[in-house]
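Chemist: here you go, sequence then predicted model.
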Amino acid sequence: MTLAQFLDVLRRRWPSVLVVTVLATATAIGLSFVQTPQYRASSEVFVSVAAGSSVTDLSQGNNFSAARVKSYTALAVTPRVLGAAAQQLGLPRGTDLSSVVSATSTNDTVIIVVSATSASPTRAAAIANAVTEQLVGVVDEVERSAQKNALVHLSVFQPAHAPSVPYAPRASVTIAVGLLAGLALGLAQAVLREVLDTRLRSFEALRRLSGASVLGEFAVDESVAKHPLVSSEHSYSTRAESFRQLRTHLTYTNLDGASQSIVVTSATPGEGKSSTAVNLALMLAQNGSRVLLVDADLRRPTMGTYLGIESRVGLSTVLTRQVQLDDAVQVVGADNPLHVLAAGRVPPNPSELLSSSRMVDLVRQLEASYDYVIVDAPPILPVTDPAVLGAICSGVLLVASVNGQTKRADFVAAELTIRQVGARVLGLVVNRLPAQRRAKTYYNYEPSAPVSESPRRSSRARRSPEETR
């Protein structure tokens, strides 16, 4: 996964990362308050040797004591020392102090630090002092058994005192660890969900799946379900401007300048192909082009509902020679009218009708009469109709929804099907983009009334001709 892909995942899944991080931090805070405070008390023991008569004797004595320190440090946590300390404190027989007592020494020093941990600060100090006393006695006994006068002597340099601040838990450290662990877990689950997720959920994921050009981008708009058509009242809205951009981008796909027959389809139902087809046709007609919108979805026709026209006479009745083409074409709008060929009656054999030679001849006839022929086709994966139409027409405009409705494999299969039949993919229309991706566009960029160049010129414009003479 590249850095750009990781940032894209983080942008889309930051709520789950935040939730996991907050839960882990809250858990760490809870543990800090639930855990029993532990206190640590420490005493220090100094290891010395008998004084020598010369400098050489002193040097050898220091080296000897430093060598002995490691042995005495290990001796402090032996059962003999710890058992004697427990007995000295009056603890129950068999009490094991090895889990609460530790002994350490620093290199190049002759000091041994004996530490004890307990829930009671007084008890911790008592255990440390008792172990220290027993260690001093055991060492003195061992050294005297080897020779009459012991060369090494242990003395308590710093006795243990009851601490006032608990050693653990350390709230700041625990919370910091919980925060870092939660952040790591949150990022890990986000990446894992992205790897396991088979849905198409971002513009970047779509671009990685296809090399086709993106001709149009449309953000999520909740009002589309109730008002799928771009009306004249909202001709300066973001959605209307997006369709104008799609119209402009389409002109660059027409390299020879001839009329175009464009199939609008999608991989699966519900991705917005029909609303895209009808709004694109309306925008092309508003630009002064001769446009015919054909409802080629002979299974679930929708143009009659969108445009409020008669849908029982249309493509199917023309292909079966029940009605002449001129009689089946309907006109929508007065200024810059849009011509519409509805689906007609739903036939029992839509695939056979659309793949017939009669359909090929009809498309050629329509291309000779119109600048643009926009064909609203069914989804490409459930049926073969769009693939057949794509091979007949100039190209295919593939609509893809990136809100998680479509699987990535379905989109790849749809594009592959189009190319396998020899159809040309004109480009992609990305639908239901997150709103923040379109944040830099001009929302409702409507024209305003002209402003006078200066107050003096404005006052002159209001004066009558006689007054200016």
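Modeler: Thanks, I have it.
Chemist: every contact and neighbour count from this point should use C-alpha atoms.
Modeler: Noted.
Chemist: pull the longest strand from this structure.
Modeler: If each strand of the chain is counted by residues according to DSSP state E, the longest one is strand 39-49.
Chemist: what angle separates the helix or strand just after that one from strand 39-49?
Modeler: Once strand 39-49 ends, the next helix or strand along the chain (criterion: DSSP states H and E) is helix 55-75. Here helix 55-75 points in a direction 150 degrees away from that of strand 39-49 (axes from the mean of the first three to the mean of the last three C-alpha atoms, to 10 degrees).
Chemist: for helix 55-75, name the packing helices and strands.
Modeler: Helices and strands touching helix 55-75, by 3 or more C-alpha pairs under 8 Å, 6 or more residues apart in numbering; DSSP states H and E, are strand 39-49, strand 101-105, strand 111-118, helix 121-146.
Chemist: and here's the other structure:
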Amino acid sequence: MGYVSVPGGDNMGSALAGDNLAKSKATSYASFASSRPVAESVIGALKLDIAPDELLTQVTVTAAKDTAQIKIEASADTAQQAQALANAWVVSLAEQVKILESAPNPADPNAVPLDSIIKVVPLGDAPLPSAPSSPNKKMTLVIGALAGLIAGVAYALIRNHLDRRIRSVEMVEKATGASVVGTIPVDERLRGSRHVVESGVIDHSSTEGYAMSEALRELRTNLHYMNVDNPPRVIVITSSVPGEGKSTIAANLAVTIAATGQRVILIDGDLRRPVVAEFFGLAGGGGLTDILSGQATLNDVLQVYRPVPTLAVLGAGRIPPNPSELLGSMAMKRLLERLSEDAVVLIDAPPLLPVTDAAILARSTDGALVVAGAGKTSIDELVKAVASLEKVSAPLLGAVLNRVPTTGSQAAGYGYYGKGYYYHQDAAKGKKAARPKPARPARAAAERVESYTDEGLDREAAFDELLNPNTGEAPTRRVTRSR
């Protein structure tokens, strides 16, 4: 640091004038200190191998307001080099000011110039820096953290705004105008395999699969109460795009409805990629296409699902070259009318967006259920799927959200609050006193299946009347559900 010195006079006025002059000079000297002459003087004094203009970038000179002080800040590779540079700069500035302010002798122009009364006096050596000024690690960390936080929040907001995947029931109902008639939770038993997980039996000894069972029963109830006097008898189950779990819901919903003792027929209406027979472990080969083409009768290809005798499965049959024409034919309409007289008919249909099969089928039924994967299907895909049904005037029964999360904040968006576990606990408490020994519940499914044959009936007897409509004979016994 340097100080501009101006000798004062013998009186107060002279001293005040000298102080004002020193303050004024300090401002001008601060500007002069950033000039090439001072930099060249420092380079010569310290014997530096650097250009004056480059050295000037390492030094900052300021004049303190309303004072005669000049502050010099220098930066270098080491603390010692920065200290030496600051000290040399003050000394060089003092020398240049001395030369600048010296006046020639008017009596002898060739004589040595007279020394100026205004001087820059160094105020001691610059202190040795204890820490580097750059990089400032603490400041860098703070700035980095703030920048990361701002970027993260901005990204989350933008992604949330642009993310069109289904996140709540309200999102579906607002965008499509369709009611959500079922929310099916995630079930770990369905990962990586195609099989039926429902048995139609309530087992209070285990919580595994209880949430899904309750959700399917709720869906079954909602379908029934859409029209109490005339509930839907022929239902198409489809989706907007592949991979949303429509076939899984169709298979397990069929078991759930059949568990009430009502006859159910599940038809594989996906004549492009049939999978229903695989779900139930039934034989492939003949099926729907063989009936429609007149190559087989219903009695030849309809297969009763033995664990639940009131459920029969009609496979797809041979894959035809014209699926849409077959599904929209009069033969298909007559078949559905015949089957719906004695049973509830569920049809696993292809997705709506890739092909038109499901929309064609839905026109000949009581309506369609559109399955959407929670957190996977975009709302735009679902809206297009619903619009494709509206274009052909096909009735829409509602939407079913599949793979709904059961825990965390996302579960609340779908109206799911772990209710399956809640009801399971209530049911378990209500039957605690009358609960049989632990070994009994595991046999419940087998005992229920046996109850159909205890009356001397074949498992296929539930569909004798349907398969042989021209006999005119009523079945000798009626299948009842044991409780």
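Modeler: That came in fine, so what should we check first? Just so you know, these numbers come straight off a predicted model, no measurement behind them.
Chemist: overlay them and tell me the TM-score.
Modeler: Superposed pair, TM-score by TM-score structural alignment, normalised by the length of the first structure: 0.74. Supporting alignment: 407 aligned residues with a C-alpha RMSD of 3.7 Å.
Chemist: quick one on the thing from earlier: distance to Leu31 of the first structure added to the helices and strands packed on helix 55-75 of the first structure, as a markdown table?
Modeler: Listed next are these as a markdown table, based on distance: least, C-alpha to C-alpha, whole Å:
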| stretch | distance to Leu31 of the first structure |
| --- | --- |
| strand 39-49 | 17 |
| strand 101-105 | 24 |
| strand 111-118 | 18 |
| helix 121-146 | 21 |
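Chemist: okay, the ones you listed in a markdown table with distance to Lys70 of the first structure and mean neighbour count next?
Modeler: Formatted as a markdown table, these follow (distance: least, C-alpha to C-alpha, whole Å; neighbours: other C-alpha atoms under 10 Å):
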| stretch | distance to Lys70 of the first structure | mean neighbour count |
| --- | --- | --- |
| strand 39-49 | 11 | 22 |
| strand 101-105 | 7 | 20 |
| strand 111-118 | 9 | 23 |
| helix 121-146 | 13 | 20 |
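Chemist: for those, which one sits closest to Leu366 of the first structure?
Modeler: Closest to Leu366 of the first structure of these is strand 39-49 (C-alpha to C-alpha; 90.4 Å).
Chemist: which helices and strands sit right next to that closest one?
Modeler: Contacts defined by 3+ C-alpha pairs under 8 Å, 6+ apart place strand 39-49 of the first structure against helix 55-75, strand 111-118, helix 121-146, strand 152-158.
Chemist: pull the contacting residues for Gly281 of the second structure.
Modeler: Contacts for Gly281 of the second structure (C-alpha atoms under 8 Å, 6 or more residues apart in numbering) come out as His195.
Chemist: can you tell me how far it is from Ile50 of the second structure?
Modeler: Here Gly281 of the second structure is placed at a distance of 86 Å from Ile50 of the second structure (C-alpha to C-alpha, to the nearest Å).
Chemist: go on, Ala145 of the second structure?
Modeler: Ala145 of the second structure sits 38 Å away from Ile50 of the second structure, going by C-alpha to C-alpha.
Chemist: and what of Val201 of the second structure?
Modeler: Val201 of the second structure sits at a distance of 90 Å from Ile50 of the second structure (criterion: C-alpha to C-alpha).
Chemist: between these two, tell me which one has more neighbours.
Modeler: Neighbour count, other C-alpha atoms under 10 Å: between Val201 of the second structure and Ile50, Val201 has more, with 15 against 11.
Chemist: and that one, which of the three is it?
Modeler: Here Val201 of the second structure is recorded as coil under DSSP: H, G, I helix; E, B strand; the rest coil.
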